[in-house]
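>>> return a 3D structure for these sequence lines:
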Amino acid sequence: MDVENKSVTFIFFLRGLTDDTELESLIFGLFLGMYLITIFGNILIILAIYCDSHLHTPMYLFLCYLYFNYMYLVSITVPKMLVNIQTQDQRITYAGCLSQGLFVAVCILFECFLLGVMAYDRYLAICYPLRHTVVMNPCFYIILVLTSLFISIVNGLLHSLMIVHLSFCTDLEIFHFFCEIAQVIKLACSGSLIKNILIFVTASVFAGIPLLGIIFSYIHILSTVLKMPSSEGKYKAVSTCGSHLSVVCLFYGTGFGVYITSEVIDSPRETAVASVMYSIVPPMMNPFIYSLRNRDMKEALKKVIVRINSLL
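Got it, this is the predicted structure:
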C-alpha cells in the first residue's frame, strides 16, 4: 500500500488519558490551564529578554529559542487533545498523526541540543571568561542553534520514514493524547521490532550526546568554582548555573522516568499519563524556574510587568 492510499484509508483514534466522561471535563480544564500558563509564561520571559538590553547575551538568547520551542511543542499536542475532548471525536488522519509525531520528535531533540549548547556556554563563561565573548560570538551561536535544529529535523524525518514503510492492522487505537512515534509503531502488523530498535538507538545517540556534553561541562564548572577564592564569585557562578541545571534535571529526569515507567508498567494509559511529565510539565515550569532563581531575570520581568500595567 503506498503512502497516498494510507493517508486516505487510515484513521487513528487518540484515546487520550481516560475513557471516563466525568474525568474528561476535569482533564480539559486542567490542560487548558496548563496550556495558557505555558504560552503566557514563555511569552513573558521572551518579552523580558527582548526589552532588557543587558540580557542580550548568548545565555538568554538560547533561552528565547528554548521558550519558542516549548510553545511550539505544547501547541502541537494540547490543542488537538482539547478539540478531541470538546467534540468527542478522537479521530486523527494518517497524515495528521505522522506530522504530529514528526514535530514532537523534532521539538524534544531540539530541546536536548539547546540544553547542551547552554551548558557549553556556561562552561566557557565560568572556566574561560576571557575567551567567552570571543568564542561565543553572534555568528557562532546562530550556527549552533541552526545545526541543532537541522539535526533534530533529520532525526524526526528518519523516524517518520520508518512509519511510512510500516503496514498497519485494523486496530488503530492509540492510548495517548498525541501521536507519539513509539506508540504508532506498536500498531504495526510487522517490522515493528527493527523499527523500535532503530528508534531506540538513534534517540539514545542523539539525546545522549548533549547529555554527555552537559555532564562534561558541569564537571569542569564544579572544579573551577571550587578553586575560586571568593565566596561572592562562587555564588555568582552557582546562581547562573542553578536555573539551567534545574531545567536539565527536570527534563532528563522526567524523560527517564517515563521510559522506565513504560518498561515496568504494561499499561499504555499509565505511560500516557507519565508522558505528560516530559511533554507538558517542563515547558510550563521552566519559565518559573528561571524567573524565580535568576536575579537579572527578576529585574527584567518587573520592568516588563510595569510597562504592561502602564499600557492597560
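
>>> going by C-alpha atoms from here, please, whenever you check contacts or count neighbours.
Fine.

>>> for residue 117, give its distance to residue 209.
When CA to CA, to the nearest Å is the yardstick, residue 117 and residue 209 sit 11 Å from each other.

>>> report the buried residues of the stretch of helix or strand residue 79 belongs to.
Counting by DSSP states H and E, the element that carries residue 79 is helix 58-87. Neighbour counts over helix 58-87 (16 or more other CA atoms under 10 Å) mark 58-64, 66-74, 76-78, 80-82, 84-85 as buried.

>>> and residue 92, what element?
Of the helices and strands defined by DSSP H and E, residue 92 is found in strand 91-93.

>>> residue 256 now?
In the assignment (DSSP H and E), residue 256 maps to helix 231-264.

>>> and that helix, how far from the chain's centre?
The chain centre lies 14 Å from the centre of helix 231-264; the measure is CA atoms, centre = their mean, to the nearest Å.

>>> next SSE downstream of that helix?
On the C-terminal side of helix 231-264, the closest following helix or strand by DSSP H and E is helix 268-279.

>>> quick revisit: the helix holding residue 79 - contacts with which helices or strands?
helix 21-51, helix 94-127, helix 281-293 (3 or more CA pairs under 8 Å, 6 or more residues apart in numbering; DSSP states H and E).

>>> quick one: which of those helices is nearest residue 219?
If you check each of the helices and strands packed on helix 58-87 against residue 219 by CA to CA, helix 94-127 wins as the nearest, at 9.3 Å.

>>> flag every buried residue along the closest one.
Going by neighbour count (16+ other CA under 10 Å), the buried part of helix 94-127 is 94-95, 97-127.

>>> on contacts alone, who are the packing partners of it?
With contacts defined as 3+ CA pairs under 8 Å, 6+ apart, helix 94-127 has these neighbours: helix 3-9, strand 11-14, helix 58-87, helix 129-135, helix 138-164, helix 181-185, helix 192-227, helix 231-264.

>>> give me the next element, helix or strand, following the fifth one.
Under the assignment DSSP H and E, the closest C-terminal helix or strand after helix 138-164 is strand 173-174.

>>> gap between the most centrally placed residue in the chain and residue 283?
Note on the chain: the residue nearest the mean C-alpha position is residue 108, at 4.2 Å, using CA atoms, centre = their mean. When CA to CA is the yardstick, residue 108 and residue 283 sit 11 Å from each other.

>>> run this one through as well so I can compare:
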Amino acid sequence: MRLFSAMTASAVAAATSLFATIALADDQLPELPVRGAPVAGGTALQDPASSVASGVVFLDNLLLWIIVPITIFVTALLIWVIVFHNRRANPEPAKFTHNSPLEVAWTAIPALILLVIAFFSFPALRYEQTMPEADVTIKTTGFQWYWGYEYVDHDVEFSSFMLQREELEDYGYTQDLYLLATDTAMVVPVGKDIVVQVTAADVIHSWAIPAFGVKQDGVPGRLAELWFNVEEEGVYFGQCSELCGINHAYMPITVKAVSEEEYVAWLERQGAQFAEGSWEADVRDRVQLATAD
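Alright, predicted model coming up:
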C-alpha cells in the first residue's frame, strides 16, 4: 500500500509539472486577506461570504435553538424515569397501556416543529437551487486529483493543483494553509452572480466552498450547477467533498474574490476578449478612460 501511495504521489507530481507550463499565473493579483478557511479547533460554520451561505448559517442557528431544548427535555425525562421509576423507588409498576392526551401531544408537537423547519428550509433550498442570470459562468471539472477551470465566455482554461509545503511561500501563502492552497485559483469579481457548472472526468467529485454555502457533486457525463455572489474581497478555500480515490484529501479549491476592475484586468492578462456591451467591456472602458484622464 505504501508503494502504491508513493507511485500515485509521483504520478500526481509529474502531472503537476506537466500542467505547470499551461497553468495561468495570478501573481499580479493584489494581496488579499484570507477570509474563508477552517479554524483549528473550530466547531462553528465559517463566516458567511455570500447570501447563500447566510441562509445556511441562519438555518443552522435555527435548528440549534430547536434541538437544544429538545435534548435537554429528553435528558431530563430520562433522568426522571431512572430516579423515580426504578424497581426500588417504584416496586409496583403501573398497569395502564394508553394515555390519549399524551399520545396526541407527542405526535402533534413534533409535527409542528417539522412544519416550522420546513417553513424556513424550503425557501432557502429554492433560493440556492434557482440559478440567476449569470454575470460570470465558469465550468469546473474534477479529475483524479485536481480541478480544471474554464471561463466559458472568454476561452480561458487552466488546471489547479495543491501546493506542496516548500512551494507555499513562493505563491504568497503561509505554512498553515498547506492542504488548502493551490498553484492557481478561480478568480471571481465581488458583487456579481457567479454560476459554476460542475462535472467530472473520471469518478464522482464534489466542489465545495463552505464560506459560500455551496457544495455540488460533479458526476461524469452530467453537468450540474451552483451559484454564489461573493460579498467581500479575499481568498476562500474549499475541498473535494466526495471520496474519489487515494488522493482525495489532496485536491483543494482556492477562490480569489477581487474587485470588478482587478477581475477584468486579470482576464485581459489571460488574453480574454469581451463582447461589446458586456459588463466586463464597460468596466474595461471605464478604467481606460480614468487612466487616460
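
>>> TM-score them against each other, please.
For these two chains in superposition, a TM-score of 0.27 is obtained (TM-score structural alignment, normalised by the length of structure 2); 124 aligned residues with a CA RMSD of 5.7 Å.

>>> now the helices and strands packed on helix 94-127 of structure 1 in TSV, with distance to residue 277 of structure 1?
Putting these into TSV (distance: least, CA to CA, whole Å) gives the following:
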stretch	distance to residue 277 of structure 1
helix 3-9	31
strand 11-14	19
helix 58-87	12
helix 129-135	34
helix 138-164	21
helix 181-185	17
helix 192-227	17
helix 231-264	6
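
>>> what about residue 305 of structure 1, distance to residue 47 of structure 1?
Here the distance between residue 305 of structure 1 and residue 47 of structure 1 works out to 10 Å (CA to CA).

>>> wait, residue 239 of structure 2 sits on residue 255?
No: taking contact to mean CA atoms under 8 Å, the distance of 11.1 Å between residue 239 of structure 2 and residue 255 leaves them out of contact.

>>> nearest residue to residue 195 of structure 2 in space, please, no chain neighbours.
Setting aside the residues directly before and after it, residue 195 of structure 2 is nearest to residue 227 in space (CA to CA, 6 or more residues apart in numbering), at 4.4 Å.

>>> show me what the strand or helix carrying that neighbour packs onto, helices and strands only.
For residue 227 of structure 2, the host element (DSSP H and E) is strand 224-228. Using 3+ CA pairs under 8 Å, 6+ apart as the contact criterion, the secondary-structure elements in contact with strand 224-228 of structure 2 are helix 100-129, strand 194-200, strand 214-218.

>>> residue 264 of structure 2 is nearest to which of the ones you listed?
Each of those has some distance to residue 264 of structure 2 by CA to CA; the shortest is strand 194-200, at 14.4 Å.

>>> now do the closest one and strand 224-228, the angle between them.
Here strand 194-200 of structure 2 runs at an angle of 150 degrees relative to strand 224-228 (axes from the mean of the first three to the mean of the last three CA atoms, to 10 degrees).

>>> which of the residues in stretch 286-299 of structure 1 are buried?
Of the residues in stretch 286-299 of structure 1, those scored as buried under the neighbour-count criterion (16+ other CA under 10 Å) are 286, 287, 288, 289, 290, 291, 293, 294, 296, 297.

>>> for the residues you listed, give me CSV that also has distance to residue 21 of structure 1.
Output for these, formatted as CSV (distance: CA to CA, whole Å):
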residue, distance to residue 21 of structure 1
286, 31
287, 32
288, 32
289, 34
290, 37
291, 37
293, 40
294, 42
296, 46
297, 42
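
>>> follow-up on the earlier one: list the contacts for the residue nearest to the centre of structure 1?
With contacts taken as CA atoms under 8 Å, 6 or more residues apart in numbering, residue 108 of structure 1 has the following neighbours: residue 73.

>>> about what we covered before: got the angle between the helix holding residue 256 of structure 1 and helix 94-127?
Computed by the same axes, to 10 degrees, the angle separating helix 231-264 of structure 1 from helix 94-127 equals 150 degrees.

>>> for helix 231-264 of structure 1, name the packing helices and strands.
When contacts are defined as 3+ CA pairs under 8 Å, 6+ apart, helix 231-264 of structure 1 packs onto helix 94-127, helix 192-227, helix 268-279, helix 281-293.

>>> distance to residue 154 of structure 1 added to these, as TSV?
What follows is those, written out as TSV (distance: least, CA to CA, whole Å):
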stretch	distance to residue 154 of structure 1
helix 94-127	8
helix 192-227	11
helix 268-279	20
helix 281-293	23
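
>>> can you count the residues close to the residue nearest to residue 195 of structure 2?
A count of nearby residues for residue 227 of structure 2, using other CA atoms under 10 Å, gives 26.

>>> do residue 239 of structure 1 as well
Once other CA under 10 Å is used to define contacts, residue 239 of structure 1 is seen to have 14 neighbours.

>>> so it touches residue 293, yeah?
Yes: using CA under 8 Å as the test, residue 239 of structure 1 is close enough to residue 293 to be in contact (7.2 Å).

>>> residues in contact with the nearest residue to residue 283 of structure 1 once chain neighbours are set aside?
Excluding the flanking residues, the one nearest residue 283 of structure 1 by CA to CA, 6+ apart is residue 70, at 5.1 Å. Shown here is residue 70 of structure 1, whose contacts under the criterion CA under 8 Å, 6+ apart are 38, 42, 107, 283.

>>> of these, which is the most crowded?
The most crowded member of these, judged by other CA under 10 Å, is residue 283 (29 neighbours).

>>> assess the claim that it and residue 37 are in contact.
No: the pair residue 283 of structure 1 and residue 37 does not pass the contact test of CA under 8 Å, sitting 9.5 Å apart.

>>> which neighbours do residue 108 and residue 283 of structure 1 have in common?
With contacts taken as CA under 8 Å, 6+ apart, residue 108 of structure 1 and residue 283 have no neighbour in common.

>>> show the contacting residues for the closest residue to residue 7 of structure 1 other than its chain neighbours.
The spatial neighbour of residue 7 of structure 1 that comes closest, neighbours along the chain excluded (CA to CA, 6+ apart), is residue 94 at 4.9 Å. For residue 94 of structure 1, the contact set (CA under 8 Å, 6+ apart) comprises 6, 7, 8, 9, 10, 11, 12.
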